[in-house]
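Peer 1: Fold the following.
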Amino acid sequence: MSERLQPGDAAPDFSLPDADGNTVSLADRKGRKVIVYFYPAASTPGCTKQACDFTDNLELLATAGYDVIGVSPDKPEKLARFRDKENLKVTLVGDPSKETMEAYGAFGEKKLYGKTVTGVIRSTVIVGEDGAVRQAMYNVKATGHVAKLIKDLKI
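Peer 2: Model prediction:
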């Protein structure tokens, strides 16, 4: 099981392809606050709801100084179909190797319908302007998570 991040930890850098195949890296966002959220799969009901919630609140989050990056194990082509079908504005990147997910503690054992399985752990990590973890949340719910996040961040 991968280690979960704690406030004060340095957020692991990553360089991953977005839906258009362009490289997105955390280092490029230095000086900005970043919400990095991890979800199991594009175009599934919970992940769609979560991505739509982030898109619906993207302007509010951006005004408060936050960039949002969604990470899944999907390839760019699938991310592009997901983005276009749902009219998503949030940056989506693919991590097929799951290395970034493991570095963030967002891949490992979890309970699914009462069984222990290995997979993506729905997680959200808030990274400060200095690249340090401000908050790390694991096993979050897809529905209502963005509203709770906005409340917790006092936006």
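Peer 1: contacts and neighbour counts: CA atoms only from here.
Peer 2: Will do.
Peer 1: Now for Lys78: which residues touch it?
Peer 2: Residues near Lys78 by Cα atoms under 8 Å, 6 or more residues apart in numbering: 19, 42.
Peer 1: That one and Ala147, how far apart?
Peer 2: As for Lys78, its distance to Ala147 is 26 Å (criterion: Cα to Cα, to the nearest Å).
Peer 1: Which parts of this protein are strands?
Peer 2: Per DSSP state E, the chain carries strands over the ranges 15-17, 23-25, 33-38, 66-72, 91-94, 107-112, 115-120, 123-127, 133-138.
Peer 1: and this one, so I can compare the two:
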Amino acid sequence: MSKTRRLEVGDTAPPFALPDADGHTVKLSDYRGRKVIVYFYPAASTPGCTKEACDFRDNLGELNGAGLDVIGISPDKPEKLDKFRQAEELTFPLLSDPDREVLRAWGAFGEKTMYGKTVQGVIRSTFVVDESGTITLAQYNIRATGHVAKLRRDLSV
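Peer 2: Below is the predicted model of the structure:
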């Protein structure tokens, strides 16, 4: 297995156009002129991913108030994302990348260690993209629990 190229602060955010939980296409370019948090997670409705999504939901008012939108991306199909969104009352876009093309472009899919074994999978990652499409924060291998609180501290929100 080869190492995945990771994005860094100052890189241009790779473009994407992915379906949301309703099947509508959402593009990164839709957020031009706004700051956006793009986070990648392994699977909807799993314990860690639910905790992380609910933390974003619970902090969305403060994040939006600071001029930050939030987008979650996983390999789940839109139908599963819709169930997850409804079950957890999520109010930000969840996007579907079943082919993992966007995950790979952002360095959020590749080699990782799970339970002592090296496997291919989603690397829990978070990015902040500025108004012009430049990455201003890139975090890989983050923990689901406590991540949003740390992100708020890092961003002074």
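Peer 1: TM-score of the superposition?
Peer 2: The TM-score (TM-score structural alignment, normalised by the length of structure 1) is 0.99; 155 aligned residues with a Cα RMSD of 0.6 Å.
Peer 1: related to what we said a few turns ago, wait, which of the strands of structure 1 is closest to Glu3 of structure 1?
Peer 2: Nearest to Glu3 of structure 1 among the strands of structure 1 is strand 107-112 (9.3 Å), distances taken as Cα to Cα.
Peer 1: Please tell me I have it right and Tyr107 of structure 2 contacts Leu7.
Peer 2: To be clear, residue 107 of structure 2 is Gly; Tyr isn't right here. Yes - using Cα atoms under 8 Å, Gly107 of structure 2 is in contact with Leu7, at 6.4 Å.
Peer 1: Now do the same contact list for Val93 of structure 1.
Peer 2: Counting by Cα under 8 Å, 6+ apart, Val93 of structure 1 has contacts 16-19, 24, 69-72, 74, 76, 79.
Peer 1: Just give me the residue closest to the centre of structure 1.
Peer 2: Geometric centre of structure 1, nearest residue: Tyr37, 1.5 Å, by Cα atoms, centre = their mean.
Peer 1: corresponding residue for it in structure 2?
Peer 2: Per TM-score structural alignment, the equivalent position to Tyr37 of structure 1 in structure 2 is Tyr39.
Peer 1: show me what contacts the closest residue to its match other than its chain neighbours?
Peer 2: Distance criterion Cα to Cα, 6 or more residues apart in numbering; nearest residue to Tyr39 of structure 2, sequence neighbours excluded, is Thr126 at 4.2 Å. Residues in contact with Thr126 of structure 2 (Cα under 8 Å, 6+ apart) are 37-40, 137-140, 142.
Peer 1: Report the separation between the two terminal residues of stretch 16-30 of structure 1.
Peer 2: End-to-end for stretch 16-30 of structure 1, by Cα to Cα: 16 Å.
Peer 1: Quick one: map Phe127 of structure 2 onto structure 1.
Peer 2: In structure 1, Phe127 of structure 2 lands on Val125 (TM-score structural alignment).
Peer 1: can you tell me the mean distance of the longest helix along structure 2 from structure 1 after alignment?
Peer 2: Of all the elements of type helix in structure 2, the one with the most residues (DSSP state H) is helix 47-65. The superposed helix 47-65 of structure 2 is, by mean Cα distance after the TM-score superposition for structure 1, a mean 0.3 Å from where its aligned residues fall in structure 1.
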